[in-house]
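S.K.: For reference, the sequence and a predicted model appear below.
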Amino acid sequence: MPASVRVGVVVSVGLLLVLGPDQVRHHLLIALVWLSVGSIYALIVFWDPSIELRSNRSSSVVTCLDSVLSLAIIGLTGGGGSVAVSLLFLVIAAAAMRLSFVATMGLSLALGVAYLLIAVLVDTGQTPLEFRLQSGLWWPVYLVFSAALTGGFALLTERATQAHTAARAQAIAERAAADEERDLRARLMMSYEAQETGLRVILHEFRTPIASLKALADNLAEQADTSAEEDDSWTSVRLLAAHAGHLSSMMDALGDVAASRRPTFSTGRRRVVDVREFLYAAGDAAGLADSELRITVTPPGARCQLDPQLLRRVVTNLVENAGRHSRGTPVEVVARLGQGLLRVMVLDRGPGFPAELAPVVTERFVSVGERRGTAGLGLWIADQIAQSLDGRISFRPRSGGGMVVCLEMPVD
């Protein structure tokens, strides 16, 4: 756009020399030379407009050429009385688009001083000095005003463009991040579903034969002649039963792992249960006989509303773990219900573990004690389920030896 205006300025100067008053042709020969130089300059910039904006140096050079040529044609066509004085305002407007606000203001002051000198010194013999001096002081003031106005608008436009560009870049970056996050989430979900499918297949295909193997091995062990304990066949049957039990425990652990990988543990099936019956059911699920389990409930006949399916898994895990380490002594389960809180304490006389291990026993793949579980997952799964129900599990040594595991669970 500025390049086209520059060509129009050169054309207008040519028309001024042809159609203007006699005083504009006072230096006709030099004016024609200016017209030739200005035409070549205008055509070069029109052919490659990027010259004006390639660098700060090129912008400064173009601005200087515009200023010099404009001042020259003003001086050649009448000085302070020349109609070409309006070209200075075009120079200011063009400079404001490519120079800083401060540089534009400085240019307006320089052009004003130069125009004042031209208005005073250039005399065609027809303009009184008083008028030339008045013109030389009047127009520079408006040049400064024009520079402030156009420079301010250019500065505001530049800042608005920068803000728009920054907002657009941020929006593009956020969109790219959202797309990447969505793609990553999709890949993770596909991986998660594949793992879930594989785990379900393993549980489905192996649970039944392993359960059958365990039942057959236990039956053979019960039928074995205990009087022939030194016999190799009896030892093999007992070893087979132990391995079958270990495999069955592994399948139970895998089932718990599969459940723990769900987005939430809650089944939403809350109902009112009798606390004592609930604890006996958990003890049965843990494989402890009545002689191996002592249950105390306070107050007697306590009932509360909870999620029995999930909470039974927690209590069963804790009772089973206590029975594994109890060294043949009964496992004690003490339950207290009051003020919307169910507290279940599982006490054993096992070896326990150092107090400094209490914070880590509920982490994955951590096993402690003399008789370790199958994969170090039992207490971790129990703790995860308890947390999903807004409860917590804590550990402390038992007086006289053993361990106390305390489960605190909010109930209705």
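M.R.: Received it, and whenever you're ready, just let me know what you need.
S.K.: contacts and neighbour counts: CA atoms only from here.
M.R.: OK.
S.K.: Pull out the buried residues from stretch 323-336.
M.R.: Taking 16 or more other CA atoms under 10 Å as the neighbour-count basis, stretch 323-336 is seen to contain the buried residues 323, 324, 325, 326, 330, 331, 332, 333, 334, 335, 336.
S.K.: er, stretch 247-262 actually
M.R.: Using 16+ other CA under 10 Å as the test for burial, stretch 247-262 gives 247-258, 260.
S.K.: which one of those is nearest residue 408?
M.R.: Distance to residue 408, by CA to CA, is smallest for residue 260 among these, at 19.7 Å.
S.K.: Which residue, neighbours along the chain excluded, lies closest to the closest one?
M.R.: Once flanking residues are discounted, residue 260 sits nearest to residue 381: 6.7 Å by CA to CA, 6 or more residues apart in numbering.
S.K.: How about residue 268?
M.R.: Beyond its immediate neighbours in the sequence, the residue positioned closest to residue 268 (CA to CA, 6+ apart) is residue 307, lying 7.1 Å away.
S.K.: Go over the secondary structure and confirm residue 390 is in a helix.
M.R.: No: applying DSSP: H, G, I helix; E, B strand; the rest coil, one finds residue 390 to be coil, outside a helix.
S.K.: Below is structure B, check it against A:
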Amino acid sequence: MNPAVLSLVETGLYVVGGLGLMGSSAAYLRKGSLRFSVALLLALGGLLMIVWRVLREAGVRQHHPLWVEIPELAFVLALAGGVFAWTSGLFAHQSRQLSQASERLRNSLATQELMLDVLSHDVRNHLTVARGHLQLHEHEEGQADHVTSAETALDQADELIDTTLLYSRLDGEDREAEAVDLVATARRVVDGLAAHRAHHGVDVDVEADVEAPETLSVRTSPLVDRALENLVDNAIKFSPSGGTVTVRLRDGDPVRVAVVDHGPGLPADRRGELFDRFSPARAEASGTGLGLAITRRIVAEADGQLGYEETPGGGATFTIALPASPTAGDASGDPGAA
């Protein structure tokens, strides 16, 4: 081939390639800071290719070493721009996939929450109707025991709804720590379980190892009362009639709350699964099987620890250890203050 034609073809290829790189840079220039870097590299590479080739064809000759290395420099710049373009495109694709997966997850969770709300609302309506029918028969001769049993079953169904909703929402809501007086909270929980205690024939004592006045304030999860209620309720269920459950509170770092019962306790080989959902390790009598799992999650949310040990002489002792909060401030036993 004629050398002049060959040179012209090479020059054309350089110009077309350089213009292509510069055109690509213009496309990337509109897509953010990383793409701006890509555009700059591509544009410099393309511009160097064109300038070097045009000057060379015009007969310009330079003896500086950089003159000879300009084509290699242009190639390196263009190659770097291409690598940046490929990796940024890959990252953008993965980011889109992650965003889509996250959106699907949010939609799925929203759908589940909606279904739970609808189901709980409808089921509660049916429970209300059932209670109304029971009230029509509660004074009929020979029906008192049957009505009581049915009402107990309805109460358990209501508890199941509340517990399931609480468990499903523990991870979906952000709760800020609040100032809580654990002594007042413990007494309020025990008072709230008065009917339950009377039904099982179990006494519950609250012992507070704190300085006078008897308050023990910490900044912790606003659901800590529910965690304590689960433990006391469970202890009552497993205590023999005439027995005593003790709630012991001890100041320190960490602050400790122990719920002590003298029931059957738990075999050593079953303790590892004690806090799992629906665990048979300590099947909660007439319960949902979620109480201890909920308690563990609430305590973990408060950066605390939930533990189990055998009560001396037999029984179970559950302990909640919470970080001490010297600056917790005053906390009253009123629910609105906790």
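M.R.: Thanks, I have it. Source: prediction; values computed, not measured.
S.K.: Tell me how the two chains score on TM-score.
M.R.: Superposed pair, TM-score by TM-score structural alignment, normalised by the length of structure 2: 0.67. Supporting alignment: 277 aligned residues with a CA RMSD of 3.9 Å.
S.K.: Keep only those of the buried residues of stretch 323-336 of structure 1 that are in helices.
M.R.: Counting by DSSP state H, the members of the buried residues of stretch 323-336 of structure 1 that fall within helices are 323, 324, 325.
S.K.: Just put those in TSV and tack on distance to residue 63 of structure 1.
M.R.: Output for these, formatted as TSV (distance: CA to CA, whole Å):
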residue	distance to residue 63 of structure 1
323	94
324	92
325	92
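S.K.: Between those, which sits nearest residue 278 of structure 1?
M.R.: Here the nearest of those to residue 278 of structure 1, counting by CA to CA, is residue 323; it sits at 17.7 Å.
S.K.: Doesn't residue 256 of structure 2 belong to a strand?
M.R.: Yes: secondary structure of residue 256 of structure 2 (three-state DSSP): part of a strand.
S.K.: OK, contacts around the aligned partner of it in structure 1?
M.R.: Here residue 256 of structure 2 is matched to residue 343 in structure 1, going by TM-score structural alignment. The contact partners of residue 343 of structure 1, taken as CA atoms under 8 Å, 6 or more residues apart in numbering, are 335, 336, 337, 406, 407, 408, 409.
S.K.: got the residue ranges for the strands in the stretch 151-300 of structure 2?
M.R.: With DSSP state E, counting those that start in this stretch applied, the stretch 151-300 of structure 2 shows strands at 178-181, 203-209, 217-220, 244-250, 255-260, listed in chain order.
S.K.: among the ones you listed, which is nearest residue 232 of structure 2?
M.R.: With CA to CA, the closest approach to residue 232 of structure 2 among the strands of the stretch 151-300 of structure 2 belongs to strand 255-260: 6.5 Å.
S.K.: tell me how far that closest one is from the chain's mean position?
M.R.: The gap between the average C-alpha position of strand 255-260 of structure 2 and the chain average comes to 26 Å, counting by CA atoms, centre = their mean, to the nearest Å.
S.K.: how big is the offset of it relative to structure 1?
M.R.: Here the mean offset of strand 255-260 of structure 2 against structure 1 after fitting is 1.2 Å, by mean CA distance after the TM-score superposition for structure 1.
S.K.: what range in structure 2 matches stretch 120-127 of structure 1?
M.R.: On the basis of TM-score structural alignment, stretch 120-127 of structure 1 is assigned to no residues in structure 2.
S.K.: follow-up on the earlier one: as a markdown table, the buried residues of stretch 247-262 of structure 1 with distance to residue 74 of structure 1 would be great.
M.R.: Shown next, in a markdown table, are these (distance: CA to CA, whole Å):
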| residue | distance to residue 74 of structure 1 |
| --- | --- |
| 247 | 104 |
| 248 | 104 |
| 249 | 103 |
| 250 | 100 |
| 251 | 100 |
| 252 | 100 |
| 253 | 97 |
| 254 | 95 |
| 255 | 95 |
| 256 | 94 |
| 257 | 91 |
| 258 | 90 |
| 260 | 88 |
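S.K.: wait, what's in contact with the aligned residue in structure 2 for residue 385 of structure 1?
M.R.: Pairing criterion TM-score structural alignment: the partner of residue 385 of structure 1 within structure 2 is identified as residue 298. Contacts for residue 298 of structure 2 (CA under 8 Å, 6+ apart) come out as 170, 221, 223, 224, 227.
S.K.: got it, and residue 202 of structure 2?
M.R.: Here residue 202 of structure 2 is in contact with 236, 239, 240, 241, 242, 243, 244, 245 (CA under 8 Å, 6+ apart).
S.K.: Stretch 46-62 of structure 2: how far from the chain's middle?
M.R.: Between the centre of stretch 46-62 of structure 2 and the centre of its host chain there is 62 Å, according to CA atoms, centre = their mean.
S.K.: Structure 2: helices as residue ranges?
M.R.: With DSSP H as the criterion, structure 2 has helices at 3-28, 33-57, 65-137, 144-169, 182-192, 194-200, 224-238, 291-301.
S.K.: how about these in a markdown table, adding distance to residue 261 of structure 2?
M.R.: Compiled in a markdown table, the helices of structure 2 are given as follows (distance: least, CA to CA, whole Å):
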| stretch | distance to residue 261 of structure 2 |
| --- | --- |
| helix 3-28 | 70 |
| helix 33-57 | 63 |
| helix 65-137 | 33 |
| helix 144-169 | 23 |
| helix 182-192 | 14 |
| helix 194-200 | 13 |
| helix 224-238 | 6 |
| helix 291-301 | 15 |
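S.K.: Of all the ones you listed, which one is nearest residue 312 of structure 2?
M.R.: Sorting these by CA to CA, the top spot, which is the nearest, belongs to helix 224-238 at 15.2 Å.
S.K.: In contact with residue 94 of structure 1, which residues?
M.R.: residue 2.
S.K.: let's see 10 Å
M.R.: With CA atoms under 10 Å, 6 or more residues apart in numbering as the criterion, the residues that contact residue 94 of structure 1 are 1-3, 5-6, 52, 62-63, 66, 88, 104, 150-151.
S.K.: Just give me the match in structure 1 for residue 205 of structure 2.
M.R.: If you follow residue 205 of structure 2 across to structure 1 using TM-score structural alignment, you land on residue 294.
S.K.: If we ignore the residues flanking it in sequence, what's nearest its match?
M.R.: The shortest distance from residue 294 of structure 1 to any non-neighbouring residue, by CA to CA, 6+ apart, is to residue 332 (4.7 Å).
S.K.: what about the one you found, distance to residue 367 of structure 1?
M.R.: Between residue 332 of structure 1 and residue 367 of structure 1 the computed distance is 22 Å (CA to CA, to the nearest Å).
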